[in-house]
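*Asks:* Following is a predicted model, sequence given first.
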Amino acid sequence: MDITVPQIIELPKVEDNRGNLTFIENSRHIPFDIKRVYYLYDVPGGESRGGHAHKQLMQLLIAASGSFDVILDDGGTRRKYSLNRSYYGLFVPTMTWRELENFSSGSVCLVLASEYYDPMDYYYTYEEFMEAVRKK
């Protein structure tokens, strides 16, 4: 797997009449070990989340419930991904600006992260992010 490119990862799905199950294993289904898990929920209609990039952190975003859109920007290309299946994850590499929007009612965005929380790992403004991209 090319860890420099955003991509949809199809996760294992165990189908059962009683309900389906999906699992994720470190460095097997995703290209990193999970150091942090968090989730976004109760996002009011019309609101957006994200609006930042990470210097070192990689993530996998999953629509655990409902749906939402993710806009990813590497400084040259901007692309929208619609997440609405709990067995698909969107891999977000380092140095990728991300915005989350268009949350359906009751949606839950599950995030698996490659690093512990570190406020120094963030680009908080798009201008700061683009300046760093231009320097590379």
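*Replies:* Received it, and whenever you're ready, just let me know what you need.
*Asks:* drop to CA atoms for contacts and neighbour counts, all remaining ones
*Replies:* Noted.
*Asks:* which residues of this structure fall in helices?
*Replies:* 126-135 (DSSP state H).
*Asks:* tell me the centre residue of it?
*Replies:* The centroid of the chain falls nearest to Leu61 when counting by CA atoms, centre = their mean (3.2 Å).
*Asks:* shouldn't that one be in contact with Val111?
*Replies:* Yes. Counting by CA atoms under 8 Å, Leu61 touches Val111, with 4.8 Å between them.
*Asks:* What are the neighbouring residues in contact with the residue nearest to the centre of the chain?
*Replies:* Gly89, Leu90, Phe91, Val92, Cys109, Leu110, Val111, Leu112 (CA atoms under 8 Å, 6 or more residues apart in numbering).
*Asks:* okay, pairing it with this:
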Amino acid sequence: MSITEHRIRGDHRGQLVAIEGLQDIPFEVKRVFYIYGTQPDVPRGQHSHHQTRQYLIAVNGSCKVTLDDGKQKVTYDLNKPNIGLLQDALIWGAMHDFTVDCVLLVMASEHYDEADYIRDYDDFLKVVGA
């Protein structure tokens, strides 16, 4: 669980943030998706992965992300398009408090595999030995 501030490159034409797999984030990106149009009072995520690592960036608007290793919960505020949050495997994640304009970009280390998901919190606690 770590947050990174990426360098903003830009000039009079606009801003640019470049993120490269295995350089700016610690894995090769195999899947990209984004979440938008969420309601401020409706959480997303609320699961963990056995293998998949994710890197989250609110490229527009903001949201909060609570990461939980089974012993400690930490909430991060993603509110700048150059701030990224690493969610490792076997970390429970919940995204919440979305602004109406939030676009949350997620880069994942693995292709989608339903068997990789842990969707029940009690099962998650058993897996991590908490």
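*Replies:* That came through, no problem. Just so we're clear, the structure is a prediction, and the values are computed from it rather than from any experiment.
*Asks:* Quick check: TM-score for this pair?
*Replies:* Here the superposed chains carry a TM-score of 0.97, computed using TM-score structural alignment, normalised by the length of structure 2; 130 aligned residues with a CA RMSD of 1.0 Å.
*Asks:* Please narrow the contacts of Leu61 of structure 1 to those residing in strands.
*Replies:* Gly89, Leu90, Phe91, Val92, Cys109, Leu110, Val111, Leu112 (DSSP state E).
*Asks:* how many neighbours does the closest residue to the third one other than its chain neighbours have?
*Replies:* In space, and not counting its chain neighbours, Phe91 of structure 1 is closest to Leu60: 4.5 Å by CA to CA, 6 or more residues apart in numbering. Leu60 of structure 1 has 24 neighbouring residues, counting by other CA atoms under 10 Å.
*Asks:* Now do the same for Leu60 of structure 1: its match in structure 2.
*Replies:* Here Leu60 of structure 1 is matched to Tyr55 in structure 2, going by TM-score structural alignment.
*Asks:* Distance-wise, check that match relative to Gly14 of structure 2.
*Replies:* For Tyr55 of structure 2, the distance to Gly14 of structure 2 (CA to CA, to the nearest Å) stands at 24 Å.
*Asks:* ok, back up a step: could you pull up the residues touching the residue nearest to Phe91 of structure 1?
*Replies:* Ile30, Gly89, Leu90, Phe91, Val92, Val111, Leu112, Ala113.
*Asks:* The fourth one -> structure 2?
*Replies:* To tie it back to what came earlier, the one meant is Phe91 of structure 1. Using TM-score structural alignment, Phe91 of structure 1 pairs with Leu86 in structure 2.
*Asks:* so that match sits right up against Thr52, yeah?
*Replies:* No. Using CA under 8 Å, Leu86 of structure 2 is not in contact with Thr52; the gap is 11.1 Å.
*Asks:* in structure 1, which spans are strands?
*Replies:* Applying DSSP E to structure 1 gives strands spanning 7-10, 13-14, 21-22, 36-41, 49-54, 59-65, 68-73, 78-83, 88-92, 97-101, 108-113, 122-123.
*Asks:* Thanks again, I'm all set now.
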